[in-house]
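Undergrad: what follows is a predicted protein model with its sequence.
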Amino acid sequence: MKLVLTEEQRELRGAVRSFLASVSPLPAVRRAAESELGHDPEVYRRLNGELGLAGLAIPEEYGGAGAGYAELAVVLEETGAALLPGPFLATTLAAILLTEVGDKESLPGIAAGTTVATVALDGDRALNGAEADVILAVDGTRVRAVRGGDRTPLTTLDPTRRQARVELGPGEEIASSEAAVARARDLFAVAVAAEQLGVLRASLDAIVAYAGVRVTFGRLIGSYQGVKHKLADMHCKLEQAESIVRHAAWAADEAPGELPTAAALAQAYVGRACFEVARDSLLLHGGIGFTWEHDAHLYYKRAKADEVLLGPSRTHRARLAELLEL
């Protein structure tokens, strides 16, 4: 098991981080989130055209790069840290499901960046459902592809990621496989945890930087014991979350038998840790952290939205306990 990034993975992380810093800094994220579409389609086009990220983990036979989930986790950590708006996570989840069931129709378009897809994760609600070309509906062990139907945009907590209520008609049945759907759900948990790790890290980085420049009562706030202890606790959560995500991504690639437990642990721990760090970051910023102009609330909202995206933490804890026979 490898919990340390390889040289190639570090280079991938650097390339994605540099790209997002140049084309989608936080001021641009705000502008995109307030636009009619909710994201900048040019950024999404370049993300796929120049870096090929939409097809990163899609097998080569479908036009993808055939990379592993360890590489995908590296990318999602960076898109999470940058609060990237748009359908990247939604399409990634759809690509995971389609890869597991072996669909040949939609995967080439996703890999090329020309098809936006999503999964109806919560009944009739879907991330970026209003703009998706394909919506995947999962009914037990059956997977259907729905390409029409009504789409109603929803008001969401996280302004950087749109959701919609979708009309899931009959659609086209792609596959019926209990094993494939179960593995896809575990892989969803790993993917979302990787994004949460990025949100957690960025929230901690922001408050550490602020604690080093904000002066109150003649002292940097980072010099106060109460702040030091809180930052240390937040850093411990980051270290644990990173190990859990790296292990889960490794299991997805190398140890399928360990994946269910690793995925359940990832959502049971990382989701809550991400929200707690984003919350404490906002609080430690003081009054400025509560203002609309500051970015702390954007990380707070993404953290909470991600925490419940695949169900509340208690469901993942219960599944983890069941898998461990506790």
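TA: Done, it's in. Here the structure is a predicted model, which means the values were calculated and not measured.
Undergrad: rest of the way, CA atoms for contacts and neighbours
TA: OK.
Undergrad: mind listing the helices for the stretch 201-326 of the chain?
TA: Ranges of helices within the stretch 201-326 of the chain are 225-254, 259-265, 271-284, 296-307, 313-323, based on DSSP state H, counting those that start in this stretch.
Undergrad: which strands and helices lie in contact with the first one?
TA: Using 3 or more Cα pairs under 8 Å, 6 or more residues apart in numbering; DSSP states H and E, the elements in contact with helix 225-254 are helix 69-81, helix 178-211, helix 259-265, helix 271-284.
Undergrad: how about the ones you listed in a markdown table, adding distance to Leu309 and mean neighbour count?
TA: Output for these, formatted as a markdown table (distance: least, Cα to Cα, whole Å; neighbours: other Cα atoms under 10 Å):
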| stretch | distance to Leu309 | mean neighbour count |
| --- | --- | --- |
| helix 69-81 | 14 | 25 |
| helix 178-211 | 8 | 23 |
| helix 259-265 | 14 | 24 |
| helix 271-284 | 10 | 24 |
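Undergrad: of all those, which lies closest to Ile221?
TA: Closest approach to Ile221 among the helices and strands packed on helix 225-254 (Cα to Cα): helix 178-211, 5.3 Å.
Undergrad: show me what contacts the most centrally placed residue in the chain?
TA: Central residue of the chain (Cα atoms, centre = their mean): Glu195, 3.4 Å from the mean position. Residues near Glu195 by Cα atoms under 8 Å, 6 or more residues apart in numbering: 73, 76-81.
Undergrad: rerun at 7 Å
TA: If a contact means Cα atoms under 7 Å, 6 or more residues apart in numbering, then Glu195 has 76-77, 79-80 as its contacts.
Undergrad: and the gap between it and Glu325?
TA: To Glu325, Glu195 is 29 Å away according to Cα to Cα, to the nearest Å.
Undergrad: next: Arg165.
TA: Going from Arg165 to Glu325 by Cα to Cα gives 37 Å.
Undergrad: between those two, who's got more neighbours?
TA: The neighbour comparison of Arg165 against Glu325 (other Cα atoms under 10 Å) goes to Arg165, with 20 against 7.
Undergrad: in three-state terms, label the more buried one for me.
TA: Look at Arg165: counting by DSSP: H, G, I helix; E, B strand; the rest coil, its state is strand.
Undergrad: again with Ile135
TA: Taking three-state DSSP, the label given to Ile135 is strand.
Undergrad: just checking, it touches Arg144?
TA: No: applying Cα atoms under 7 Å as the test, Ile135 and Arg144 come out as separate, 8.2 Å apart.
Undergrad: next up, a structure to set beside the first:
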Amino acid sequence: MTDLLYTGIEDDLRASVRDVLGDKAPWTSVLAGTEKDDPYDAALWRAIAAGLGCAGLPVPEDLGGAGATWRETAVVMEELGRFAAPVPFLTSAVVATAALMAAGERDLLARLAAGERVAVLAVPFSAAPGDEAAAAVQEDGGALTGEVTSVADGTAADVLLVPAAGGLYAVDAADARRTAVTSLDMTRRLADVAFSAAPARRVADGTGAVRAALMTGAAMLASEQLGLAERCLDDTVAYVKTRYQFGRPIGSYQGLKHRLADLWTSITQARAVARHAASCVAAGDADTPIAVAVAQAHCSETALKAAEECVQMHGGIGFTWEHPAHLYLKRAKADAIALGTPDRHRAALASLVDLPPA
């Protein structure tokens, strides 16, 4: 049976990451960053990826990493979700790293683990585990031509990992044309990426590396959604205890108590399924596809509900630009679309457990 409890090492890691984020990524700084052209917070990324060594957590020590597992990485994802941190951790330290680990690539993987480079898998951010990759990019004589739309952190990447011609190719981002597109979540920006005879190096054959990357990414995304939902609940409970109407705190009204209790229950369930998914990925468990589908189907909706309740229960201030609730809501909505919608994961789950169609 999978142990869903956090270990002492994981608790210490969480405390360290939360300290750094609390110091370098208060919501006022995150909000200010959304109005800048920078694709991510470079100083925060250096502190998390290199300073704390979080970028290399799941990478074996002989490949330049910390030799931990995806369970520890999931703890980092929870904290990044809690702060809606504008760093390419999901795209580089999770998805691209998982692809390179599955491919057996060493040199680029070591540089990602050290936080020296940012790599991004060039697939639409909505791509779900198990999706058949569209023939968007063609390979000819070691050069790639084509376009991929809505790539998360596409403008932040130093290296693009591009599925093409039945394999995975590494392309220097400077050899691609990247066009920023309007993103709902301005803390994780999207870009269209085009290649015109771009020099490429083949790093993997087949589609296994891409499948492993998307599966791992979906599992870790559930932990980000968990952290975001917990932050929304904590902020909302703190607010309703101090906001008075008609001479009493609004948190004393039964209707709000029931809504918060229901949300707490959903988040507790989200913690269980997210931890299970992370543990399955870490162990290479055969039930990983089922665990990930369950986690994404539940955590996506829970995070979105928590963000909506955060906005609603903060009343007028919750709808303003000067309050962080909109940052959480945008991240939650974007995450619910990313790496497969809840409906797509439920459909995948039905297929995995042989449920008949409705």
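TA: Yep, it's here. Everything quoted here is computed from the prediction, not taken from an experiment.
Undergrad: quick one: TM-score?
TA: Superposed pair, TM-score by TM-score structural alignment, normalised by the length of structure 1: 0.96. Supporting alignment: 326 aligned residues with a Cα RMSD of 1.5 Å.
Undergrad: give me the nearest residue to Met1 of structure 1, chain neighbours excluded.
TA: Trp250 (6.7 Å; Cα to Cα, 6 or more residues apart in numbering).
Undergrad: gap between the alignment partner in structure 2 of the one you found and Val159 of structure 2?
TA: Aligned by TM-score structural alignment, Trp250 of structure 1 pairs with Ser279 of structure 2. Distance from Ser279 of structure 2 to Val159 of structure 2, counting by Cα to Cα: 29 Å.
Undergrad: do Ala197 of structure 2 as well
TA: For Ala197 of structure 2, the distance to Val159 of structure 2 (Cα to Cα) stands at 16 Å.
Undergrad: between the two, which is the more surrounded one?
TA: The residue with more neighbours, out of Ala197 of structure 2 and Val159, is Val159; 24 against 17, by other Cα under 10 Å.
Undergrad: I'd like the distance between the counterpart of that one in structure 1 and Pro41 of structure 1.
TA: Counting by TM-score structural alignment, Val159 of structure 2 lines up with Val134 in structure 1. Per Cα to Cα, Val134 of structure 1 is found 17 Å from Pro41 of structure 1.
Undergrad: do the same with Gly113 of structure 1
TA: Going from Gly113 of structure 1 to Pro41 of structure 1 by Cα to Cα gives 11 Å.
Undergrad: do the same with Glu7 of structure 1
TA: From Glu7 of structure 1 over to Pro41 of structure 1 the distance is 31 Å, taken as Cα to Cα.
Undergrad: mind checking which of these two has more residues around it?
TA: More crowded of Glu7 of structure 1 and Pro41, by other Cα under 10 Å: Pro41, with 14 against 9.
Undergrad: let me see the contact set for that one.
TA: Neighbours of Pro41 of structure 1 in contact, by Cα under 7 Å, 6+ apart: none.
Undergrad: what's around the aligned partner of Asp62 of structure 2 in structure 1, how many residues?
TA: Taking TM-score structural alignment, Asp62 of structure 2 has Glu61 as its aligned residue in structure 1. By the measure other Cα under 10 Å, the count of residues near Glu61 of structure 1 is 11.
Undergrad: and for Leu329 of structure 2?
TA: Leu329 of structure 2: 26 surrounding residues under other Cα under 10 Å.
Undergrad: now which residue in structure 1 aligns to it?
TA: Leu329 of structure 2 maps onto Tyr300 in structure 1, with residues paired by TM-score structural alignment.
Undergrad: gap between that match and Lys237 of structure 1?
TA: As judged by Cα to Cα, Tyr300 of structure 1 and Lys237 of structure 1 stand 16 Å apart.
Undergrad: that older thread, how near is the match of Asp62 of structure 2 to Gly102 of structure 1?
TA: According to Cα to Cα, Glu61 of structure 1 stands 11 Å off from Gly102 of structure 1.
Undergrad: likewise Val245 of structure 1?
TA: Between Val245 of structure 1 and Gly102 of structure 1 the computed distance is 25 Å (Cα to Cα).
Undergrad: higher neighbour count, these two?
TA: Val245 (32 against 15).
Undergrad: I'd say that one and Ala194 touch.
TA: Yes: contact criterion Cα under 7 Å: Val245 of structure 1 and Ala194 qualify, at 6.1 Å.
Undergrad: that older thread, which SS class is the match of Asp62 of structure 2?
TA: The three-state label given to Glu61 of structure 1 by three-state DSSP is helix.
Undergrad: I'd guessed the match of Leu329 of structure 2 sits against Val277; true?
TA: No: Tyr300 of structure 1 is beyond contact range of Val277, at 8.6 Å (criterion: Cα under 7 Å).
Undergrad: which residues in the stretch 1-150 of structure 1 form strands?
TA: Applying DSSP state E, counting those that start in this stretch to the stretch 1-150 of structure 1 gives strands spanning 117-122, 125-127, 134-139, 142-146.
Undergrad: the second one vs structure 2, average offset?
TA: Plainly put, strand 125-127 of structure 1 ends up 1.8 Å away from its match in structure 2 on average once the two are laid over each other (mean Cα distance after the TM-score superposition for structure 1).
Undergrad: can you point out the buried residues in that strand?
TA: 125-127 (16 or more other Cα atoms under 10 Å).
Undergrad: closest to Leu12 of structure 1 among those residues?
TA: Leu12 of structure 1 has its nearest neighbour among the buried residues of strand 125-127 of structure 1 in Leu127, at 25.8 Å by Cα to Cα.
Undergrad: and for that closest one, nearest residue in space, chain neighbours not counted?
TA: Spatially, and ignoring its direct neighbours in sequence, Leu127 of structure 1 is nearest to Gln163 (4.4 Å; Cα to Cα, 6+ apart).
Undergrad: that neighbour maps to what in structure 2?
TA: In structure 2, Gln163 of structure 1 lines up with Leu190, judged by TM-score structural alignment.
Undergrad: can you count the residues close to that match?
TA: By other Cα under 10 Å, neighbour count at Leu190 of structure 2 equals 26.
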